[in-house]
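Enquirer: What follows is a predicted protein model with its sequence.
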Amino acid sequence: PFTWGKDAAQSVYHAALLEEIARMAYLTRTLDQNAGALKKSVMDKHYLRKHGKDAYYGQSNRG
């Protein structure tokens, strides 16, 4: 897969991050072959807390 960033260093960082995610997925399936995907509600909670309309994680005070 391709990764990208604002410069080459960030692209390499994203590639390493993607490799770590793939490693975690591999280990999860190795330990439990019946492991399923996270529920959509759990994925939404973690995504929306940073990127949603009422985001509260990692947001700077831009007022």
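Expert: Thanks, I have it. Numbering: from 1, shown residues only.

Enquirer: contacts and neighbour counts: CA atoms only from here.
Expert: Will do.

Enquirer: Report the secondary structure state of the residue nearest in space to the middle of the chain.
Expert: Geometric centre of the chain, nearest residue: Ile21, 7.8 Å, by CA atoms, centre = their mean. What DSSP: H, G, I helix; E, B strand; the rest coil gives for Ile21 is helix.

Enquirer: try this one side by side with the last:
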Amino acid sequence: MEEVAKMAWIARSINPQLNHIDSFLMNKHFMRKHGPNAYYGQK
């Protein structure tokens, strides 16, 4: 997680106009691994 935060910080420092990830995409990514119908990774 720290590496992801570092990459986000660097990306923002290069381009402050970057938008946040869409909540639909973020939820889809989380739920595919951790949701009740998980289909990726460990359950």
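Expert: Cool, the structure landed. Note that the coordinates shown come from a computational prediction; the quantities given were computed from them, not determined experimentally.

Enquirer: Helices of the second structure, start to end?
Expert: Along the second structure, counting by DSSP state H, helices occupy 2-14, 23-34.

Enquirer: Could you dump these into a markdown table with distance to Lys43 of the second structure added?
Expert: Listed next are the helices of the second structure as a markdown table, based on distance: least, CA to CA, whole Å:
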| stretch | distance to Lys43 of the second structure |
| --- | --- |
| helix 2-14 | 22 |
| helix 23-34 | 7 |
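
Enquirer: To Gly41 of the second structure, which of these lies closest?
Expert: Counting by CA to CA, Gly41 of the second structure lies closest to helix 23-34 out of the helices of the second structure; the figure is 5.6 Å.

Enquirer: Check how far the closest one sits from its aligned residues in the first structure, on average.
Expert: When the first structure is overlaid, helix 23-34 of the second structure sits 0.4 Å from its aligned residues on average, using mean CA distance after the TM-score superposition for the first structure.

Enquirer: In the first structure, which residue range corresponds to that helix?
Expert: On the first structure, the counterpart of helix 23-34 of the second structure by TM-score structural alignment is residues 40-51.

Enquirer: What distance do you get for Ser11 of the first structure to Tyr47 of the first structure?
Expert: Distance of Ser11 of the first structure to Tyr47 of the first structure, given as CA to CA, to the nearest Å: 21 Å.
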